[in-house]
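Student: below: sequence and its predicted model.
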Amino acid sequence: MDACLEQVMRAVLDLPVGAAIRPDQELESALGVDSLFLMSIVVGVEAERGIELSAASIGSVRTVGDLDRAVGEALGAVGEI
């Protein structure tokens, strides 16, 4: 998992350091991430990484792994410029 994503998720969701964040976890049911939390996470990662996640990629995010892939794709797009 992207370290920045994990750090932002822990901060936004106020998760303790030892709490597991796994790729298979559903954002809403397992972590309580609603649309406002998701946007806070996205904005935080975008600011830290200097990337922009597309609305399409954000709209299809259901799990931590989905969000991690979206960040990875955005980072790859930055590298292609």
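Tutor: Now that the structure is in, tell me what you want to look at.
Student: from here on, contacts and neighbour counts on C-alpha atoms
Tutor: OK.
Student: what residues sit buried inside stretch 40-50?
Tutor: By neighbour count on 16 or more other Cα atoms under 10 Å, the buried set for stretch 40-50 is 40-46.
Student: also this one, for the comparison:
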Amino acid sequence: MNQKFEGIIRSIGEIPESTVLDETQRFEADLDVDSLALMDIIVNVEAEFGIEIEAVHRFATLGELWQQVELLSAGAGI
């Protein structure tokens, strides 16, 4: 994960800087990020990284979303 990605997660999910983020954390259970906030995170990640994430993907953890960002970013030449 990188700082831009983590910044989006923290800002929209209202997660304090004191909370250490790692790829195993679950959006809802560990970070208290509901489905509406997760959609907002995805939209902001798409805009920041210049990618489009298919609506059929379901992301339970930070790592799952970050892996998709990396995969799509590599294909976009970013």
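Tutor: The structure has been received and is ready for your questions. Only a predicted model underlies this, so the values are computations on that prediction, with no experimental measurement involved.
Student: picking that back up, narrow the buried residues of stretch 40-50 of structure 1 to those in helices?
Tutor: Residues from the buried residues of stretch 40-50 of structure 1 lying in helices, with DSSP state H as the criterion: 40-46.
Student: assumed Ile15 of structure 2 was part of a strand.
Tutor: No - in this structure, Ile15 of structure 2 is coil, not part of a strand, as judged by DSSP: H, G, I helix; E, B strand; the rest coil.
Student: so it makes contact with Ile9?
Tutor: Yes - here Ile15 of structure 2 reaches Ile9: they are 7.4 Å apart, a contact under Cα atoms under 8 Å.
Student: need the counterpart of Asp77 of structure 1 in structure 2.
Tutor: One thing to correct before we go on: residue 77 of structure 1 is Ala, not Asp. Taking TM-score structural alignment, the alignment pairs Ala77 of structure 1 with Gly75 from structure 2.
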